[in-house]
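**Student:** Model the structure of this input:
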Amino acid sequence: MIETILHSVDVFTILTFFITLLLAYIIWDNVVRVRTNIPGPTPWPIIGNLPSIIGTNNASETFLQMQKKYGDLVYLKFGKLPIVVVYGYKNVHQVLVDNGNKTKFRPRHLLRFLKTIFPKEAGVIFSNGQEWVDIRRFSMVALKDFGVGKQSIEEKIQDEVDFLMDLFSKQEKKPTDCSKMFPKATSNIISSIIFGSRFDFDDPEFNNLLGNIATIFKYASAFRLENCFPILDKVNPFNKIKLVVEGRKKIQKYIASRIESARCSFDANNIRHFLDVYLEQEGKPDSKISDECLFLTIADLYIAGTDTTSVTLQWSMMYMIKYPDIQKKCQTQILEVIGNDRQPVVRDKDNIPYVMATLHEVQRISTIAPLSVPHVALEDIDIDGKTVPKDTIIITNLMSVHLDPSVWDKPEEFRPERFLDKDGQFVKKEGFSTFSMGPRLCLGKQLAESELLLFFISILQRFNLTKGDDNDELPMIGIQTGATNQPQPFKICFIPR
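**Tutor:** You can find the predicted model right below:
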């Protein structure tokens, strides 16, 4: 019977059947099943739009090209995962602020690597619901208690600044790759809050921790095949999610070992650092926060407090070399207001408007986190007349906010003056979104701002910055890792002033 049917069907009929089936799937997937009027590229069967992103050298630039073609909201499919990318200040503000209560959750239940790292509970970055409300409030109070926003944290930053300045001086004007030094300095500041002490730069355990953090930031991305096809977790020998999970576990294992060491000298009447906070809360029957959630939050704070600030400092050095006239203007103002005999302090920011403007312009134009940590729509949301369906993953493109011509005049230009008023005073810009916006605004914003300010001022106060290689073109297009936009490798000469 079957043999008779097969003989009666020619190749053309078979091809026609499969083509019709393919077209029917595409129409169903994009018209019937998708309850949205948001434009976007036609997805491939099964794999969706993944080929458009995976393998690209700069995912951020690829997404900006999509904006030019499809507009300020773009609908994508990554396997079965529905994703909407949101562009421009007006739309991003509408998603994260105006609809903040509908978009404040993370898609832990949708993304494979998040389900793998956080099978039950998560820390402050990826937790949801009341768990997130409680741990965020708790963390903010704890950070304040440990000096964030106060003189005590300034002193810790200043100590690390002095150590780094001494290290730069010892380079004796030789070309230096500061990409290895800045992470150690910024990590030591968050280490002092979490562990109560800093690491020696040559400590092998410290360098292993930093290597694991670099791996996490390089490969932790929603745009990976394994997020869409869990089977690849087991069969793909080049699975990068495994590296992220392993790196995270190694950091957590180290933190657990430090907790056990701190247990020996713990005194509930003398809370010294974040590990003591954990020990104080441990096992409390009336605590709103579980031990596991607090433990994972410690890891979150340590990882997040290391990478992003150091990358921003690298960009600031590159721009100062690229624009020596702006470097000179900053140094002149620093000399006039602070001089060269004392350390800068955070309150100096009120009297150095051009320096503040320059630092903000570096953050705007480099946008080290061009794509936000993913959000998820808790219900259907109307954005600019278009529908973002419930359970859609939302990616806000912060780079597009910083390049939005409706907010910034000639946004492609590096021009610190855009942050100054007609009287030359520093002004905050509504579209400045380095730390995102809305309920999920970066928890470490205040600490990061203090670090950036004191490191940036101190370096320009003590050194002239020049190219490490006269032939280096210093390309301003960054390298997009899993999470951050990093400058391409360059060397710098620190010339004592």
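**Student:** contacts, neighbours, all on C-alpha from now
**Tutor:** Noted.
**Student:** Give me the neighbour count for residue 14.
**Tutor:** Residue 14: 12 surrounding residues under other C-alpha atoms under 10 Å.
**Student:** can you check residue 140 too?
**Tutor:** Residue 140: 13 surrounding residues under other C-alpha under 10 Å.
**Student:** Could you say which helix or strand holds it?
**Tutor:** Element membership for residue 140, per DSSP states H and E: helix 129-145.
**Student:** do the same with residue 202
**Tutor:** Secondary structure assignment for residue 202, by DSSP H and E: no helix or strand.
**Student:** Next up, the contacts around it.
**Tutor:** Residues near residue 202 by C-alpha atoms under 8 Å, 6 or more residues apart in numbering: none.
**Student:** For the helix holding residue 140, name the packing helices and strands.
**Tutor:** Helices and strands touching helix 129-145, by 3 or more C-alpha pairs under 8 Å, 6 or more residues apart in numbering; DSSP states H and E, are helix 291-322.
**Student:** mind running it again at 10 Å?
**Tutor:** Using 3 or more C-alpha pairs under 10 Å, 6 or more residues apart in numbering; DSSP states H and E, the elements in contact with helix 129-145 are helix 182-194, helix 274-281, helix 291-322, helix 445-462.
**Student:** how far does the helix or strand just after that helix sit from the chain's center?
**Tutor:** Once helix 129-145 ends, the next helix or strand along the chain (criterion: DSSP H and E) is helix 151-170. Helix 151-170 sits 24 Å away from the centroid of its parent chain (C-alpha atoms, centre = their mean, to the nearest Å).
**Student:** angle of helix 151-170 against helix 182-194?
**Tutor:** Computed by axes from the mean of the first three to the mean of the last three C-alpha atoms, to 10 degrees, the angle separating helix 151-170 from helix 182-194 equals 150 degrees.
**Student:** this one next, for a side-by-side:
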Amino acid sequence: MALWDTEFGVKGSSIIREWSGQVQPALVASFIFLFCLEACLWVRNLRYKRKLPGPFAWPVVGNAMQLGQMPHITFSKMAKKYGNIYQIRLGCNDIVVLNGRTAIRQALIEHATEFAGRPNFVSFQAVSGGNSMTFTNYSKQWKMHRRIAQSTIRAFSSANSQTKKAFEQHIVGEALDLVQVFLRLSADGRYFNPSHQLTVAAANVICALCFGKRYGHDDLEFRTLLTRVNKFGETVGAGSLVDVMPWLQSFPNPVRRIYQNFKELNAEFFAFVKDKVIQHRETYNPEVTRDMSDAIISVIEHGKDNGLSKDFVEGTVTDLIGAGQDTVSTLLQWILLLLVKYPHIQAKLQEQIDKVVGRDRLPTLEDKKSLAYLDAFVYETMRFTSFVPVTIPHSTTTEVTIDGVRIPKDTVVFINQWSVNHDPENWKDPHVFNPSRFLDENGVLDKDLTSSVMIFSIGKRRCIGDQIAKVEVFCFLPSCSTSASLRASPPRK
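**Tutor:** The predicted structure is shown next:
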């Protein structure tokens, strides 16, 4: 929700990974055409000296075949040879890749405005009816849109108000229901995949915030919604072939079909959200703010002139729903996996929760200051997994120079967050999962170290919902662990 820099399951590395995975069948259908078109460009490029270091790029495919299934690892290896700022080529696009904490912070913090753009990719234009804050380019309108979304999220999750308490209660309630569902599914001793249940729980929290309504785990309408969102996440990366080779839309080929499916999924999901927003407009009462949809309608449609049309309401809510369920559910799945893999860490967490919270009450955010190891565990999960290894592509809004390297305007830029979280110069034994690395000798959380973890990006495109994600995950974990005494309670309706 950047809104997350991971909206709707969009992982920067997924864009590249799908590019690599789809390139061969696409070339089977259109190789001759592409070769004739690209060969001239390739020969032309050989006549000119490269502006940036980087690997040799082949005609048509560029460097796509070199990236493999884990591009973020490849990027880090390339950085050892070419430096932390280098250039690759995908299709017709020269792309700058940034690695390492120093180069990335210099770009996104010291030159935040210059790196705040988004490429003019056709797949980006298909999201949220073209009004997605996450995928639109940097502008005055974008800044106003982001400011409204930020203030709305803050009012419902961070402010010291009744809405904050309601947010916390939503999370705890979903955690209790999640435990009940897990117990039911495992009652006969069978194994089950918890992925769907975790997705439902995370999506219910953001739906309660946006629509004032939660759904049951077996609700048909809700399952349809999540299917659309999940397919979005599975498909969005495949659209990148059309992004970097837009002429693929001009004739039949596998990528064209995939992109058409991508657009249809976007249209279906957007229609679902739009229907909910219309219902909110019809029942809107300026005296009562029921949820974030009401709050956004109030500011955009009934507030001072801000240059945003009412279509931006649907775009904002669509961003929030897609981002809110994907990022949190992904993090929860990794947490569950790591708890199973490291039982001694699970036991240590349970011991601290039992000591601070006990088994006769539910946890609250007030307990957070006394659960430092739990916080450390969450930060280490984000660092270790780096489940958003590469952010959504940026683009430069003007010519800019970082670390002595000149980058032209409108250059596509990949940010390799994985390289920051696994740099051996910043982290001792980065490939070892160790939550205690975030605690000092007194067991206090090291704030400087936690701020070094890069998972929600930084700068102007930083995820505005990162605090929601952290609060949600923090509340889920102790709530699930302390719900043993509440197992007899039936799920909420």
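**Student:** TM-score of the superposition?
**Tutor:** The TM-score (TM-score structural alignment, normalised by the length of structure 2) is 0.83; 438 aligned residues with a C-alpha RMSD of 2.5 Å.
**Student:** picking up where we left off before, buried ones in the helix holding residue 140 of structure 1?
**Tutor:** Buried residues in helix 129-145 of structure 1, counted by 16 or more other C-alpha atoms under 10 Å: 131-132, 134-136, 139, 142-143, 145.
**Student:** What's the match for residue 315 of structure 2 in structure 1?
**Tutor:** Here residue 315 of structure 2 is matched to residue 296 in structure 1, going by TM-score structural alignment.
**Student:** Test my guess that its match contacts residue 121.
**Tutor:** Yes. Under the criterion of C-alpha atoms under 10 Å, residue 296 of structure 1 makes contact with residue 121 at 8.3 Å.
**Student:** so what sits against both of the two?
**Tutor:** Here residue 296 of structure 1 and residue 121 have residue 127 as joint contacts, going by C-alpha atoms under 10 Å, 6 or more residues apart in numbering.
**Student:** So which of the two has more stuff around it?
**Tutor:** residue 296 (22 against 17).
**Student:** got a list of what that one touches?
**Tutor:** Residues in contact with residue 296 of structure 1 (C-alpha under 10 Å, 6+ apart) are 118, 121-127, 248, 252, 255, 302.
**Student:** Return the subset of these lying in strands.
**Tutor:** Nothing among the contacts of residue 296 of structure 1 maps onto strands, per DSSP state E.
**Student:** closest to residue 168 of structure 1 among these?
**Tutor:** Using C-alpha to C-alpha, residue 302 comes nearest to residue 168 of structure 1 of the contacts of residue 296 of structure 1, at 24.8 Å.
**Student:** Residue 384 of structure 1 pairs with which position in structure 2?
**Tutor:** Aligned counterpart of residue 384 of structure 1 in structure 2: residue 403 (TM-score structural alignment).
**Student:** ok, now which ones touch its match?
**Tutor:** Residue 403 of structure 2 neighbours (C-alpha under 10 Å, 6+ apart): 84-85, 102-103, 106-107.
**Student:** Any of those buried? List them.
**Tutor:** Buried residues within those, defined by neighbour count using 16+ other C-alpha under 10 Å: 84-85, 103, 107.
**Student:** circling back to that earlier point, in structure 2, which residues correspond to the helix holding residue 140 of structure 1?
**Tutor:** Using TM-score structural alignment, the residues of structure 2 aligned to helix 129-145 of structure 1 are 139-155.
**Student:** and what of stretch 191-200 of structure 1?
**Tutor:** So stretch 191-200 of structure 1 sits over residues 207-216 in structure 2, by TM-score structural alignment.
**Student:** Also stretch 307-322 of structure 1?
**Tutor:** Per the alignment by TM-score structural alignment, stretch 307-322 of structure 1 matches residues 326-341 in structure 2.
**Student:** do stretch 435-442 of structure 1 as well
**Tutor:** Counting by TM-score structural alignment, stretch 435-442 of structure 1 falls onto residues 456-463 of structure 2.
**Student:** chain center to that stretch, what's the gap?
**Tutor:** Put simply, stretch 456-463 of structure 2 sits 11 Å off its chain's centre (C-alpha atoms, centre = their mean).
**Student:** measure it end to end?
**Tutor:** Stretch 456-463 of structure 2 has its terminal residues 5 Å apart, counting by C-alpha to C-alpha, to the nearest Å.
**Student:** isn't residue 308 of structure 2 right up against residue 142?
**Tutor:** Yes. Shown here, residue 308 of structure 2 and residue 142 form a contact pair, counting by C-alpha under 10 Å, at 9.3 Å.
**Student:** Tell me the residues that contact both of those two, please.
**Tutor:** Contacts common to residue 308 of structure 2 and residue 142, judged by C-alpha under 10 Å, 6+ apart, are residue 131.
**Student:** mind listing the helices for the stretch 1-150 of structure 2?
**Tutor:** 12-46, 64-67, 71-82, 101-105, 122-125, 140-157 (DSSP state H, counting those that start in this stretch).
**Student:** whereabouts in structure 1 does the fifth one align?
**Tutor:** Put plainly, it is helix 122-125 of structure 2. Against structure 1, helix 122-125 of structure 2 falls on residues 112-115 (TM-score structural alignment).
**Student:** who's in contact with residue 454 of structure 1?
**Tutor:** Residues near residue 454 of structure 1 by C-alpha under 10 Å, 6+ apart: 154, 157-158, 161, 343-346, 348-349.
**Student:** What lines up with it in structure 2?
**Tutor:** Under TM-score structural alignment, residue 454 of structure 1 pairs with residue 475 in structure 2.
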